[in-house]
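In: quick check, what structure comes out for this input:
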Amino acid sequence: MNIINSRQNIALVGAGIMSATLGVLLKKLLPNSKIDIYERLDRVGAESSDAWNNAGTGHSAFCELNYTPMTDDGQVEISKALSISEQFEISKLFWAYLKKNKYLNPDIGFINDIDHMSFVWGDANITFLKKRFEALTNYAMFEDMKYSENFDEILDWIPLMNGRVRSDKIAATKMSIGTDVNFGAITRGMIDWLSNQEGVRLHLAHHIHEIEQESGGWWKIDMKHLKTGEEKSAYADFVFIGAGGGSIPLLEKTDIPEARGYGGFPVSGQWLRCNNPEVIRQHEAKVYGKAAVGSPPMSVPHLDTRIINGERCLLFGPYAGFSTKFLKEGSFMDLFLSIEMHNVWPMLRAGIKNIDLTKYLIDQVRQSFEDKFEFLKSYYPEARIEDWQLEIAGQRVQIIKKDKDEGGVLKFGTEIVSSQDGSLAALLGASPGASTAVSIMLNLLQKCFPTNMESKEWQETIRHMIPCYGQSLIKNGKLCKQMRAYSTEVLNLQDRS
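Out: Predicted coordinates for the structure are as follows:
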């Protein structure tokens, strides 16, 4: 028997959206498998997956302008936006499967429909937004997008913009099929289901301090129970490291050659949160603007309606910052302890080439509450400072990796790093992570379980969960509309297009 087919002892490190998604997929594909989930905290989905630690945007590229950069010849590059939009549709189909089959608690809401808008001002930005609109609406997944430069129409879309000078040149796009997602609720729902399956065990408050492959190919995982102090070891023939910012130091402990040259650049964040119910009621959209030059993707400004645990909230931000922690509840020594001989040069080279980012983060850290509030007024001119308070957002770690030509590069997005034998994989990076978790984990299965993924049994199981699996929603507009209509109905979203 192929060794890949025989892997039945699985360790998932980190109890976030990635491990939860992979755990459900593997339990459906390998029903006899034994799965152990290890989490350093005493609760599930409490770091990047938690609702207060991320934007909650169902990243479908409807409003995120950083996914459609302007090229040197003045055109708008939309390939990344198309890919992300397709991946989010796949995530919705998977969540619809979970909801329809009662794998998630039907009494706990985790996704709501909310308009996704892009808003810009100034001639150059308006030209960019119009070109973006014209390019994207050639595809079925974007054909319902609306574009306007009419002040009154945009004011109707974004009432909080009232007070802006009417002579300002502004433009906006709107997609009514956008969503707000509570990734923490989805994570906890999936892990609750997993915990009730035979052969699955959840281990909270377990700190892993060593991951080592033994001569027989099995992985030995050494850990400490943080409440009892007990030291113990576990063994697995497949390990997934999905610990958010904590994945890089854990990956380094494995000593796999594929991990050499990787480092991490941590970026922290803050929100302004509205505490005035009257203001919160006036706004019902996720309004994204253009990121500042040199800023990381997680810092794209947005005026953001959120539905968290049934409560409607209004946030603005995020404001980027710098911390040497790799996790919100991590250690200030995380960055320093991650530096080793194999990644010190790539990290230095990436740092030198990203001086603008460093300056941007320093500027953000130096900003006072009043400075942050002034930036809010460019989106909400009549905002009152007493209606807003500062909240700490989640911690992200961007990828730094070795590069043959440049020494080291800073990468945004996510990347799977796996051992040559496919027995261990780790997910590094950040946005749009959670929104595209299902596609990311399917790609991971393709890398680590290639023989299984080609089998008729696995193909049929995956298509049962994701009906469009193996087909392009970008090229097949009719199929895209069918799949979107299906997930909209099952997830109880209101198609207002």
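In: C-alpha only now, for contacts and for neighbours.
Out: Noted.
In: can you pull the contacts of Lys220?
Out: Lys220 is in contact with 210-214, 233-236, counting by CA atoms under 8 Å, 6 or more residues apart in numbering.
In: wait, a helix at it?
Out: No: assigned with DSSP: H, G, I helix; E, B strand; the rest coil, Lys220 falls outside any helix and is strand.
In: please tell me how far it sits from Ala140.
Out: Between Lys220 and Ala140 the distance is 48 Å, computed by CA to CA, to the nearest Å.
In: same check on Leu493?
Out: Separation of Leu493 from Ala140 (CA to CA) stands at 19 Å.
In: ok, Leu194 next?
Out: Per CA to CA, Leu194 is found 36 Å from Ala140.
In: neighbour count: these two, which is higher?
Out: A count of neighbours by other CA atoms under 10 Å puts Leu194 above the other of Leu194 and Ala140, at 22 against 18.
In: now do the contacts for the more buried one.
Out: Taking CA under 8 Å, 6+ apart, we find Leu194 in contact with 23-24, 27, 200.
In: about what we covered before: so which of the contacts of Lys220 sit within strands?
Out: Using DSSP state E, the members of the contacts of Lys220 that fall in strands are 210-213, 233-236.
In: which among the residues you listed count as buried?
Out: 211-213, 235-236 (16 or more other CA atoms under 10 Å).
In: ok, back up a step: of the contacts of Lys220, closest to Phe326?
Out: Lowest distance from Phe326 to these (CA to CA) belongs to Glu210, with 17.7 Å.
In: here's the other one to compare against:
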Amino acid sequence: MGNRDNKTDVILIGAGIMSATLGTFLKELVPEWDITVFESLSKPGEESSNEWNNAGTGHAALCELNYTVEKPDGSLDISKAIKINEQFQVSMQFWSYLVKNNLIRNPQEFIMPLPHMSMVQGEENVSFLKKRYEAMSKNPLFEGMEFSDNPEKLSEWIPLIMKERQTNEPIAATKVEYGTDVNFGALTRLLFEHLSAQNVNIQYRHRVNNMKRTSDGLWELKVKNLDSGNVEHHKAKFIFIGGGGGSLPLLQKTRIPESKHIGGFPVSGLFMVCNNPEVVEKHHAKVYGKAKVGAPPMSVPHLDTRFIDNKKSLLFGPFAGFSPKFLKTGSMFDLILSVKPNNVLTMLSAGVKEMALTKYLIQQVLLSKEQRMEELREFIPTAKSEDWDLVVAGQRVQVIKDTEAGGKGTLQFGTEVITSSDGSVAALLGASPGASTAVHVMLEVLSRCFPEHMNEWEVKIKKMIPSFGMSLMDYPELLQEIRQSSEKALGLDKKELILS
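Out: Here you go, the predicted structure:
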């Protein structure tokens, strides 16, 4: 390509689940638009979306206790859980549409049915879980949730966790049968296979080094071919930055006003992976506990059955680590280079506010394997050190920004969409629930960046997502219909799991 100008309608930076989802939407809505994707690695879905770099939980707030908050009067606020569940329902509808229309095939490659459970110990925590169950089970979104504090019943649900458990503390769990394990790496690869067949120009081993606005209103990107070393220039009307932890530095290069006063703090995750097939077979659920007092929301411990490469696995974590890199394949200078004159006060304010997080990260980094095993034994009393290995998961960059509620330098734990005022550029920052809500997030990008098209696109969007523009909890019959349709299309209605 050399240095000549290459013009396209849309450029997607990063070949992860977010770009894959947005590209798929655009090809359904405006198939005539030209789309180019740049990815610095050699394959799609290798960073945050990769199956070993995230927990693989279809986040629907069925088991994640940090999505429900106890209010000062003792009642429970489940509004965030409702919001996240409805967003996951949107993802399920979109994936079902893709399967039904043969745009992607073999859904068992990326999604499997798996019970979602919450488990707590101690009188206060059991009381909290019971209140949570009573508040959520009345809502149609969480229909079918079960609660038990009976050790015999819990031994049926989670035999590996209950075996040889010696404690006088009360213990309780909730269970939702229709949870899911989602392989976002496999889903990303399937979507990029589809996009490639739709003549999307996907350029692997190409790194975007800079971008600027041109006098004609286009964005010009300076892109390096990492194999040849050649530098290319590409222009587009719309840019989406979906580079995981690498999105913040690229957003800063746009110099749009919305990119200012935003920082990022990288946190790496580590998981214990069971290497003993006999132990793996004794557990079949995602079981989330409660974060310890003073620990950040990202530290919620969970014991996960996973399905990766047609093989059942068992993971426990996450344990936090620290690296100044924004991506696993990033640079040790990522964090320091992200500090700019416009965000230095924001970053310093966060440093002062988040001393507890700093202390937590230092403690986590210094943990020995045996100390990690002791935490695992709170879930599996019989766990043996030789049955477990430590693996490094993905890098997550937690967003730091100035907010009205939290003041200067407030650490955000969710997913953030940043768009320019004219809608010509959008960036996705942040972490969990991330990939699970990719479809909802990309619909937000479409509505913010292409408002003039939304009326004409609405009919097609409703074919893909029947509940578009509606709150499903207000329409129980439609919710039931959509849930059954999605489960059938995605093969989640099968009683037995068969792994080849």
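In: just to revisit the earlier point, same check for the contacts of Lys220 of the first structure, but in the second structure.
Out: Compared against the second structure with both residues aligned by TM-score structural alignment, their matches' CA atoms under 8 Å, the contacts of Lys220 of the first structure retain 211-214, 233-236.
In: leaving aside the residues adjacent along the chain, what's closest to the residue most central in space within the second structure?
Out: For the second structure, the residue nearest the mean C-alpha position is Gly434 (2.8 Å; CA atoms, centre = their mean). Spatial nearest neighbour of Gly434 of the second structure, excluding adjacent residues (CA to CA, 6 or more residues apart in numbering): Thr415 at 5.9 Å.
In: same question for Ile416 of the first structure.
Out: Leu427 (4.7 Å).
In: doesn't that neighbour belong to a strand?
Out: Yes: judged by three-state DSSP, Leu427 of the first structure forms part of a strand.
In: that one pairs with which position in the second structure?
Out: Correspondence of Leu427 of the first structure to the second structure, assessed by TM-score structural alignment: Leu428.
In: is it true that its match touches Ala435?
Out: No: with contacts counted by CA atoms under 8 Å, Leu428 of the second structure stays clear of Ala435, the gap being 10.9 Å.
In: overlap of the contact sets of these two?
Out: With CA under 8 Å, 6+ apart applied, the contact sets of Leu428 of the second structure and Ala435 do not overlap.
In: would you mind measuring from the residue nearest to the centre of the second structure to Leu361 of the second structure?
Out: Gly434 of the second structure is 22 Å from Leu361 of the second structure, by CA to CA.
In: repeat that for Glu32 of the second structure.
Out: 48 Å.
In: the strand ranked longest in the second structure: average distance to aligned residues in the first structure?
Out: What stands out as the longest strand in the second structure, according to DSSP E, is strand 388-403. Following superposition, strand 388-403 of the second structure is found to deviate from the first structure by 0.8 Å on average (mean CA distance after the TM-score superposition for the first structure).
In: buried sites along that strand?
Out: 388, 390, 392-402.
In: which of these sit farthest apart?
Out: The two members of these with the most space between them (CA to CA) are Trp388 and Asp402, at 41.2 Å.
In: relative to Leu103 of the second structure, how far out is the residue lying closest to Tyr97 of the second structure once chain neighbours are set aside?
Out: In space, and not counting its chain neighbours, Tyr97 of the second structure is closest to Met464: 5.5 Å by CA to CA, 6+ apart. Note on Met464 of the second structure: its distance to Leu103 of the second structure, by CA to CA, is 12 Å.
In: those two: which is more packed in?
Out: More crowded of Met464 of the second structure and Leu103, by other CA under 10 Å: Met464, with 20 against 16.
In: what sits against the more buried one?
Out: By CA under 8 Å, 6+ apart, Met464 of the second structure lies in contact with 93-94, 97.
In: just the residues you listed now: which is nearest Glu477 of the second structure?
Out: Proximity of the contacts of Met464 of the second structure to Glu477 of the second structure (CA to CA) peaks at Gln93, which lies at 15.4 Å.
In: rewinding a little: neighbour-wise, which of the contacts of Met464 of the second structure leads?
Out: Counting neighbours by other CA under 10 Å, Gln93 comes out on top of the contacts of Met464 of the second structure with 25 neighbours.
In: surely that one touches Lys463?
Out: No: counting by CA under 8 Å, Gln93 of the second structure stays clear of Lys463, with 9.6 Å between them.
In: just to revisit the earlier point, ok, residues contacting whichever helix or strand comes after the longest strand of the second structure?
Out: Proceeding N to C from strand 388-403 of the second structure, the next assigned helix or strand is strand 407-411, under DSSP states H and E. With contact meaning CA under 8 Å, 6+ apart, strand 407-411 of the second structure is reached by 345-351, 353, 398-403.
In: show me where the stretch 101-250 of the second structure has its strands.
Out: Secondary structure of the stretch 101-250 of the second structure (DSSP state E, counting those that start in this stretch): strands at 111-113, 116-121, 146-148, 171-176, 180-182, 201-204, 206-213, 219-225, 231-241.
In: is it possible to export those to a markdown table including distance to Pro249 of the second structure?
Out: Putting these into a markdown table (distance: least, CA to CA, whole Å) gives the following:
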| stretch | distance to Pro249 of the second structure |
| --- | --- |
| strand 111-113 | 32 |
| strand 116-121 | 36 |
| strand 146-148 | 45 |
| strand 171-176 | 40 |
| strand 180-182 | 29 |
| strand 201-204 | 19 |
| strand 206-213 | 10 |
| strand 219-225 | 14 |
| strand 231-241 | 10 |
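In: quick one: closest of these to Ile161 of the second structure.
Out: Evaluated with CA to CA, the strands of the stretch 101-250 of the second structure place strand 116-121 nearest to Ile161 of the second structure, the distance being 9.8 Å.
In: average offset of that closest one relative to the first structure?
Out: Counting by mean CA distance after the TM-score superposition for the first structure, strand 116-121 of the second structure comes out at 0.3 Å.
In: hang on, the earlier thing: next, the contact list for the residue nearest to Ile416 of the first structure, please.
Out: The contact partners of Leu427 of the first structure, by CA under 8 Å, 6+ apart, come to 241-244, 247, 414-417.
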